[in-house]
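For reference, the sequence and a predicted model appear below.
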Amino acid sequence: METRDTVLDDRYETVEGHLERDRGTVIGIWRGHIGWQDQLERMYDVFYLDCPFGRPLLRLLRHRPSGEIVGTIGAGPRPMLWQGRALQAAVVSHFAVLPTHRSLKPALGLARSMAAASLEHFEFAYGLTNAQGGAVCRRAGFGVPAQLLRHVKLLRYGSYAPRVLPGPLGRAGGALLDGAVAVGRGLRALGRRSGLHVVWTDAVDPRMPALWERSGHGDGLSTMRTGAMLEWRFLGLPAVRRRFLLVAPAPGAPLLAWFVCETNVRAPGFMTVTDAWFAGGVGGADRLAIRELCRMGYEAGYQAIEVRLAVTPPVLQAWRAEGFVVRGQQPLFVAGMDPCRAGDLGAGMYVTDIEQDG
């Protein structure tokens, strides 16, 4: 029996895109709607033309009466670990339909077409999207085995206190709290005994993939954080201001932890931790390293730190023990697995914003 979702709009068809030939068409659809508006060409070239892990897929939505291309969706190969073996998944990306054609059935046809194409080349497909895209993904057959929980820690209160306290009281309260925080941090700095070497760098340090290689990966789903992945994902794809924070027992020593940090494009006072890895791997995060991250974020002038995580309980507990609290969530959509396998996929995973398509 056909339902309203299975009967698609026959005024539209999905066609296979050509990565080189259709570059301008895709960027034209993105313009004004998704992505880094001042770096769309770079975003396309890095993701679709310069991917080091294989050839991405591209599907286009054509409006039959006019012959115009009015929508686009992509999927890029992503090397991952799951249950102790390496596999290639497809991260579904850059889902966009022009506003005058933005209704459920055309978008649904485009999403279903990409899910089917992805499963012909990859073991499964997944994606992180906004609420509108998520509604389409659910109808297109994507499941949700996990939620990335957004955790936030305030570093300064000057801009936050006026939200909860009226007028002058909010401003004065924020100033008093910030003064107390500054004094407390100064006292802790005097008695600081961590002895850790903590430094910012703009380059991927070879010790970063080395830390990932020697740590415990468990049986859950996680991206393979090789040098090639870190270089491509974090140096190729756009960001406002991206740096790496390295934590080691001494200069040049093997790392204890690393963090990928960038300025939030919509809230410049927020430092977003796009990815992080610890010597304990999926078995646990170093609270002292997280504390150093907070200290360095404060010294860099940020008001707060945010991180999105779908990780093992020991890792999650370490972040929460350092004052990070849940302030929202984002579903991880997965296609190509039956409910039982998808449930297994969510157990023991280590997923962060490294999975975003850039």
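Happy to help now that I have it.

only C-alpha atoms for contact and neighbour calcs from this point on.
Fine.

Tell me, how many residues neighbour Arg23?
Taking other Cα atoms under 10 Å as the criterion, the count of residues near Arg23 is 16.

Was I right to think it contacts Arg42?
No: proximity of Arg23 to Arg42 does not meet the contact threshold set by Cα atoms under 8 Å, at 11.1 Å.

Can you give me the distance of Phe244 to Asp275?
For Phe244, the distance to Asp275 (Cα to Cα, to the nearest Å) stands at 10 Å.

Give the residues shared as contacts by the two.
259-261 (Cα atoms under 8 Å, 6 or more residues apart in numbering).

Could you dump these into TSV and include distance to Gly134, neighbour count and secondary structure?
What follows is the shared contacts of Phe244 and Asp275, written out as TSV (distance: Cα to Cα, whole Å; neighbours: other Cα atoms under 10 Å; DSSP: H, G, I helix; E, B strand; the rest coil):
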residue	distance to Gly134	neighbour count	secondary structure
Phe259	28	22	strand
Val260	26	23	strand
Cys261	26	25	strand
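
Can you tell me the centre-most residue of the protein?
Relative to the mean C-alpha position of the chain, the nearest C-alpha, by Cα atoms, centre = their mean, is the one of Asp353, at 1.9 Å.

wait, doesn't that one sit right on Glu306?
No: counting by Cα under 8 Å, no contact exists between Asp353 and Glu306, whose distance comes to 10.8 Å.

Name the SS class of Val240, please.
With DSSP: H, G, I helix; E, B strand; the rest coil as the basis, Val240 sits in coil.

Comparison target, given below:
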Amino acid sequence: MSAQVADSNPYAVARADVVRDRDAVVDIWRSSLHDDQARSLKLDWFYRHAPHDALLQVLLHQPSHAIVGTAGVGWRRMRLDGRDLRSGLLADMAVMPGHRMLGPALLLQRTASDTALQDGDLVYGFPNPHAVPVVKRLGYVHVGDMTTYVRIVRHGPYLARRMPAALAGLLGACIDRLVWLRDRLHRMAGRRLHAAWRTTPHETVHAQAWSGPGTLEGVHDRDALEWRFARCPLASFRFLYVQRDRAPQPCAWFVCRQQGDTLHVVDFKTDPAGSASRSLTVLADAAHALGCRSISLEGCLADSEKALLRRHGFFVRQGRPVYARWKQDDAAPRAAFRLTPFDEDE
């Protein structure tokens, strides 16, 4: 273990050995992030079996020889105007109680970031409010917001919060019918659309061809989608593909996870030159068929996609900031980030 440390500093940062340091790392995650059994599953999936490798570093308290913190970087292939970039996703920043001070946190974040930028073009992350001052001091800038959009599929249960149940059921059924008729009008234009669920990614989808100029976006190829969702041990996902009559390729796809009565869309792409609007009506039909009350979709999206969601009844629920740091600050392109939970680590 080769540590990076300043003279007289009781803390040092070193590259973790995922096998040797496993118990210490999982204990830190359970204490600082989430107390559940998925922590050990994530260690193997994210740091040992990722298609583009990953970096995990640990914070050492030298007087006690104890591992007291972690910081990870997962590599992502991204594309900007036809050019491939290697991007580092900041993940699993955690420090044990008793060591949560600015100095150790700054050392851990700086070392992880600088190490990643030695081999990558940029690093990005989704810091919580307490971590924002730390990443700003390291030269990260705000590049967008991960925003949650929600569309109601069954209105009755929501109206019942504000009026008697009987009246809410009647009024909700009327609203549902009107929305259904509106969606039918959207779907009547053009060729018929078909939808099919799959548990694995489509063999021939190349969604990056749908990206606009000046947009920085992850490469959603089959291998990346297979690892990120189909082989993820933390949750179960399904792929909804939308195709036109006789068309060889899907015109839209949605990666979904159902939790209770909500269908969560964790990744998606629609062909802007095709049936983007009608594809959203297919998604709503699929959610209704599953018995869902609502659809939740999250992303740092282009203005055109935001407008499309608003037209289809999605409203903003909440947002989280995205920060990024480029290897060459003065050469950082003015790229528009397009991100979904595909670009996160859980």
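That came through fine. Only a predicted model underlies this, so the values are computations on that prediction, with no experimental measurement involved.

TM value for the aligned chains?
Overall, the chain-to-chain superposition scores 0.87 on the TM-score scale (TM-score structural alignment, normalised by the length of structure 2); 338 aligned residues with a Cα RMSD of 2.8 Å.

re earlier: nearest residue to the residue nearest to the centre of structure 1 other than its sequence neighbours?
Nearest-residue entry for Asp353 of structure 1: Thr274, 4.9 Å, with adjacent residues in sequence omitted and distances by Cα to Cα, 6 or more residues apart in numbering.

quick one: the counterpart of that neighbour in structure 2 and Thr148 of structure 2, what's the gap?
In structure 2, Thr274 of structure 1 lines up with Val266, judged by TM-score structural alignment. With distances defined as Cα to Cα, the gap from Val266 of structure 2 to Thr148 of structure 2 amounts to 10 Å.

one step back: and the residue nearest to Asp353 of structure 1, that one's in a strand?
Yes: counting by three-state DSSP, Thr274 of structure 1 is part of a strand.

can you pull out the helices in the stretch 151-300 of structure 1?
Listed in chain order, the helices found in the stretch 151-300 of structure 1 under DSSP state H, counting those that start in this stretch are 161-164, 167-190, 207-214, 227-231, 287-299.

rewinding a little: so the residue nearest to Asp353 of structure 1 sits against Val307, correct?
Yes: contact between Thr274 of structure 1 and Val307 holds when scored by Cα under 8 Å: they sit 6.7 Å apart.

Name the residues contacting each of the two.
Going by Cα under 8 Å, 6+ apart, residues that sit against Thr274 of structure 1 and also against Val307 are 352-353.

and Ile28 of structure 2, what is it in contact with?
Neighbours of Ile28 of structure 2 in contact, by Cα under 8 Å, 6+ apart: 68-70, 94-96.

what about it, is that helix, strand or coil?
Reducing the assignment at Ile28 of structure 2 to three states with three-state DSSP gives helix.

residues contacting the residue lying closest to Leu263 of structure 2 once chain neighbours are set aside?
Distances taken as Cα to Cα, 6+ apart place Ile295 nearest to Leu263 of structure 2, at 4.8 Å, with adjacent residues excluded. Applying Cα under 8 Å, 6+ apart, we find Ile295 of structure 2 in contact with 150-153, 262-265, 284, 287.

how close does the counterpart of His155 of structure 2 in structure 1 get to Glu262 of structure 1?
Alignment note: His155 of structure 2 maps to Tyr157 in structure 1; criterion TM-score structural alignment. As judged by Cα to Cα, Tyr157 of structure 1 and Glu262 of structure 1 stand 20 Å apart.

Likewise for Phe333 of structure 1?
Taking Cα to Cα as the criterion, Phe333 of structure 1 is separated from Glu262 of structure 1 by 24 Å.

doesn't Gln330 of structure 1 fall inside a strand?
Yes: with three-state DSSP as the criterion, Gln330 of structure 1 is assigned to a strand.

That one matches what in structure 2?
In structure 2, the residue matched to Gln330 of structure 1 (TM-score structural alignment) is Arg320.

What count of nearby residues applies to that match?
The number of residues packed near Arg320 of structure 2 is 16, by other Cα under 10 Å.

How much space separates it from Ile67 of structure 2?
Applying Cα to Cα, one obtains 30 Å for the distance of Arg320 of structure 2 from Ile67 of structure 2.

can you check Ile295 of structure 2 too?
Counting by Cα to Cα, the gap from Ile295 of structure 2 to Ile67 of structure 2 is 41 Å.

now do Pro129 of structure 2
In this structure, Pro129 of structure 2 lies at 25 Å from Ile67 of structure 2, with Cα to Cα as the measure.

More neighbours: these two, which one.
Looking at Pro129 of structure 2 and Ile67 with other Cα under 10 Å, you find the greater number of neighbours at Ile67, namely 23 against 10.

Now that one: closest residue in space that isn't a chain neighbour?
Spatial nearest neighbour of Ile67 of structure 2, chain neighbours left out: Leu60 (4.6 Å); criterion: Cα to Cα, 6+ apart.
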